[in-house]
Structures are given as C-alpha cells and as structure tokens.
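[1] This is a predicted model, with the sequence first.
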Amino acid sequence: MMHAKHPRESLIVNTDQVMINDLNNYNTLFGGVLMKKLDNNATLSARRHARVKECVTASTDSIDFLYPITQSDSVCVESFVSYTGSKSMEIFCKVIAEDMMTGERRMAATAFLTFVALDEHKKPLPVPGILPETEEETFLYESGKERAEQRHVRRMQSKELNNIIALEKPWEKGAVTS
C-alpha cells in the first residue's frame, strides 16, 4: 500500500506580474488567463503528489473569482493536493493578489480541480492518500469527501446530458433531406 503524503509535499507556488495584454476591457485580469495559471499550477501539484510523468485534468470543479486583479498587482497562485480518491486527486488553488505599490494582499480567487495520474498506457494509477497538518488542510480534507460526491453526481448528470445533446451543425437543423 502507498504511504500517505502531507499537502505541503505537493505545494506549488508561482508568482507573476500582470501584463497589459493579460487585461480585459475592464482593466482587470482576464478570467481565462487566470484559469490557465490555475491549471498549470494544479498539474504540477498533481504530478508532484503522484510522482508520475503524466496527470490529466479530469475536471475544473469550481473557480470563485472573489476580487479583481489589476495591472498594479502581482498574482500568486498556490496549489496543493487537498483530498484523494483511489485514483483521483483534488487540487486546491488559492490566488493572492498583491498591490505592488502598497503591499496590500487580498484573496482574489479560489479553485478546485481534479486530476488523474496516468501510467505509460494512459490508464489511471492509484495515488497516495493525504495527511493534513494545518487547520486549512484539515478543513479541506474533511470537506473533500462531500465535494467528491458532488463531483460524482455532476459527472453522472453530464453523461446523461451528453446522451441527448445534438451534434448536428446548427445551420443544418431542421433541414429537409431528400
């Protein structure tokens, strides 16, 4: 059996400046730019935890944008494995914006992503469990089972929806064929 790991063993911290081309028409960071940063960080946390060459994003469970990030801010993404199933890993990400002029720091976003570790044949691998140490890690770990159950329900609903989603080209809907 695999030994469990502490969340700090999968911790990835990445800080960047906000560039003008990262901004939307409100002069705040594009959500998609932040989503890419989150996925990159979370991938590294998953790979560090599982110690494998390849981990894939199974889902982006939630991203809560809490505070806008502007060009005068730096953006720091911290991620770590917060909960595991037998073959999946929940990665918690927090985004801290820091005003580079004043030093004020604020929680800009939080996110949960789920990853699966793959072997050389692209098959899911078992992953180590989690041994939380801090109050934050313990809270995330103890609430992780409920989030995993919610993901399972949502995945079943997505599969059900997938069975009825139309694949026709929108411009060909209702076209009469002879």
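    That came in fine, so what should we check first?
[2] use CA for all of it now, contacts and neighbours both
    Noted.
[3] quick one, helices of this protein?
    Per DSSP state H, the chain carries helices over the ranges 31-50, 135-162.
[4] What helices and strands are in contact with the last one?
    Applying 3 or more C-alpha pairs under 8 Å, 6 or more residues apart in numbering; DSSP states H and E, one finds that helix 135-162 contacts strand 73-84.
[5] Which positions within the strand it packs on qualify as buried?
    Neighbour counts over strand 73-84 (16 or more other C-alpha atoms under 10 Å) mark Asp73, Ser74, Val75, Cys76, Val77, Glu78, Ser79, Phe80, Val81, Ser82, Tyr83, Thr84 as buried.
[6] Next up, a structure to set beside the first:
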Amino acid sequence: MTLMPKKSNDSLIQMTELVLPNDTNTFGNLMGGRLMYWMDIASALAAMKHCAAPTVTASVDNISFENPIKLGNVVHIEAKVTRAFNTSMEVHMKVWGEDPVQQSRYKSNEAFMTFVALDPNGNSRPVPAVIPETEEEKLLFEGAMRRRQLRLVLSGRMKPQDASELKALFYDQL
C-alpha cells in the first residue's frame, strides 16, 4: 500500500482558548500544565488530520515559556506536521497570547511533539510523507531528522555514534 504524500499546510490546526480563573495560578497567569494540555490536543488533531488515523503522543520536546498569558487573555495555538517518518510524525506548534482589550498579540512559546499513528488493533501503522512548501516549512522539515535523532539518543533508543545528522552538525564545522 503506497500512501500519497501530503502538504504540511494540509495538517494545519488553529485552536483558540480563553484563559479563565480555573486555568490560572496565584499570579493570574495561565498554568503551564493547562497550556501543555491544550498544545497536546492541537498537535494530536494536526497529526490525525495528516494520517487520517488515531494517534498517540510519543514525545514532547522542551517547552520554554517566553511570555506569560494572563487571565482574560486569549490563547492561539497553531499546529502542523513538519515531517513524517515511518509510523511517526513531528508536529510543530506556535503559541500566542492576545490581550483582547488592548488588541495586542504576543508570542508565548513554541514546541515540537511527536505522534505515532495507530491501526484499528492499536499497532503503529505507516503515515504519508510530508511535502514542505514555504521556506519555514522547508527549514522545519530539514531540521526534523536532527531533532528526531536527538530524541532517540536522549531516550536511549539510538547510540550517539549512530546519529549521523547530529554528528554532521558538529564535525562539519571543524
């Protein structure tokens, strides 16, 4: 069975949430765990949209919080698949906060998550390749193999000496 490649932008999901009192900490900022929950949902939807199958979260890369999102502000999450491997997909997310009164939008964070597609029996299944079109999509696509190798090395599923893409980053510079 040959899967037809899909454009990265075809998996685009845009999710919007309002920060309510139950979503905040004692400083009136959106709790990080709540934002990660929303990011997991948005990225899972992008992965499912890409492969037309149920997916599960396989890994979450480092999430750095650049700017807090305040009570009463709006959260905008944009997620799309950057690259597909055999049964897994990397999803990139950008997160913005928006103050609806001041009508200003600001970057909160961005992150990568990896999802695995499942067949009806709960086993991993092949996913379509990704076709990057924009310059940003092409950069994310090219960097995805290095990020994948880093994830595999850090999880102990790949030996550092086998991470050729990562080694090239360091040894090509010498």
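    Happy to help now that I have it. From a predicted model like this one, the values you see are computed outputs, not experimental measurements.
[7] Any idea what the TM-score is?
    The TM-score (TM-score structural alignment, normalised by the length of the second structure) is 0.86; 157 aligned residues with a C-alpha RMSD of 1.4 Å.
[8] picking up where we left off before, tell me which of the helices of the first structure sits nearest to Ile12 of the first structure.
    helix 31-50 (5.9 Å; C-alpha to C-alpha).
[9] And the closest one against the second structure, how far off on average?
    Here helix 31-50 of the first structure, set against the second structure after superposition, deviates by a mean of 0.5 Å using mean C-alpha distance after the TM-score superposition for the first structure.
[10] The longest strand belonging to the first structure vs the second structure, average distance?
    Across the first structure, the longest stretch assigned as strand under DSSP state E is strand 105-118. On superposition with the second structure, the mean distance recorded for strand 105-118 of the first structure (mean C-alpha distance after the TM-score superposition for the first structure) is 0.7 Å.
[11] Which residues are in contact with the residue nearest to Ser43 of the second structure when sequence neighbours are not counted?
    Spatial nearest neighbour of Ser43 of the second structure, chain neighbours left out: Ala79 (5.4 Å); criterion: C-alpha to C-alpha, 6 or more residues apart in numbering. By C-alpha atoms under 8 Å, 6 or more residues apart in numbering, the residues touching Ala79 of the second structure are Ser11, Leu12, Ile13, Gln14, Ala42, Ser43, Ala46, Val91, His92, Met93, Lys94.
[12] mind redoing it with 6 Å?
    Residues near Ala79 of the second structure by C-alpha atoms under 6 Å, 6 or more residues apart in numbering: Leu12, Ile13, Ser43, His92, Met93.
[13] Asp61 of the second structure: which of those is nearest?
    Set against Asp61 of the second structure, the nearest of these by C-alpha to C-alpha is His92 (10.0 Å).
[14] The closest one and Thr114 touch, don't they?
    No - checked against C-alpha atoms under 6 Å, the pair His92 of the second structure and Thr114 is beyond contact range at 8.9 Å.
[15] From Met101 of the first structure, how far off is Ile130 of the first structure?
    Remark: distance between Ile130 of the first structure and Met101 of the first structure (C-alpha to C-alpha, to the nearest Å) = 38 Å.
[16] With neighbour numbers in mind, choose between those two.
    Between Ile130 of the first structure and Met101, counting by other C-alpha atoms under 10 Å, Ile130 is the more crowded of the two (22 against 8).
[17] Would you check that my belief about the more buried one contacting Lys5 is correct?
    Yes - at 5.1 Å, Ile130 of the first structure counts as touching Lys5 under the criterion of C-alpha under 6 Å.
[18] follow-up on the earlier one: whichever of the contacts of Ala79 of the second structure end up buried, select them in ChimeraX.
    Of those, the buried ones go into a single ChimeraX selection, burial set by 16+ other C-alpha under 10 Å:
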select :12,13,43,92,93
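[19] Select from the contacts of Ala79 of the second structure every entry located in strands.
    Those of these mapping onto strands are Ile13, His92, Met93, per DSSP E.
[20] Relative to Arg157 of the second structure, which of those residues is nearest.
    Nearest member of those to Arg157 of the second structure, counting by C-alpha to C-alpha, is His92, at 22.1 Å.
[21] Spit out the contact partners of that closest one.
    So His92 of the second structure contacts Ala79, Lys80, Ala111, Phe112 (C-alpha under 6 Å, 6+ apart).
[22] most centrally placed residue in the first structure?
    For the first structure, the residue nearest the mean C-alpha position is Leu113 (2.9 Å; C-alpha atoms, centre = their mean).
[23] And that residue, what's its match in the second structure?
    With the correspondence set by TM-score structural alignment, Leu113 of the first structure lines up against Met113 in the second structure.
[24] Surely its match and Ala58 touch.
    No - contact criterion C-alpha under 6 Å: Met113 of the second structure and Ala58 do not qualify, at 7.5 Å.
[25] can you list the buried residues of strand 73-84 of the first structure in CSV and add distance to Arg147 of the first structure?
    Below are the buried residues of strand 73-84 of the first structure laid out as CSV (distance: C-alpha to C-alpha, whole Å):
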residue, distance to Arg147 of the first structure
Asp73, 31
Ser74, 30
Val75, 26
Cys76, 25
Val77, 21
Glu78, 20
Ser79, 17
Phe80, 16
Val81, 14
Ser82, 11
Tyr83, 9
Thr84, 11
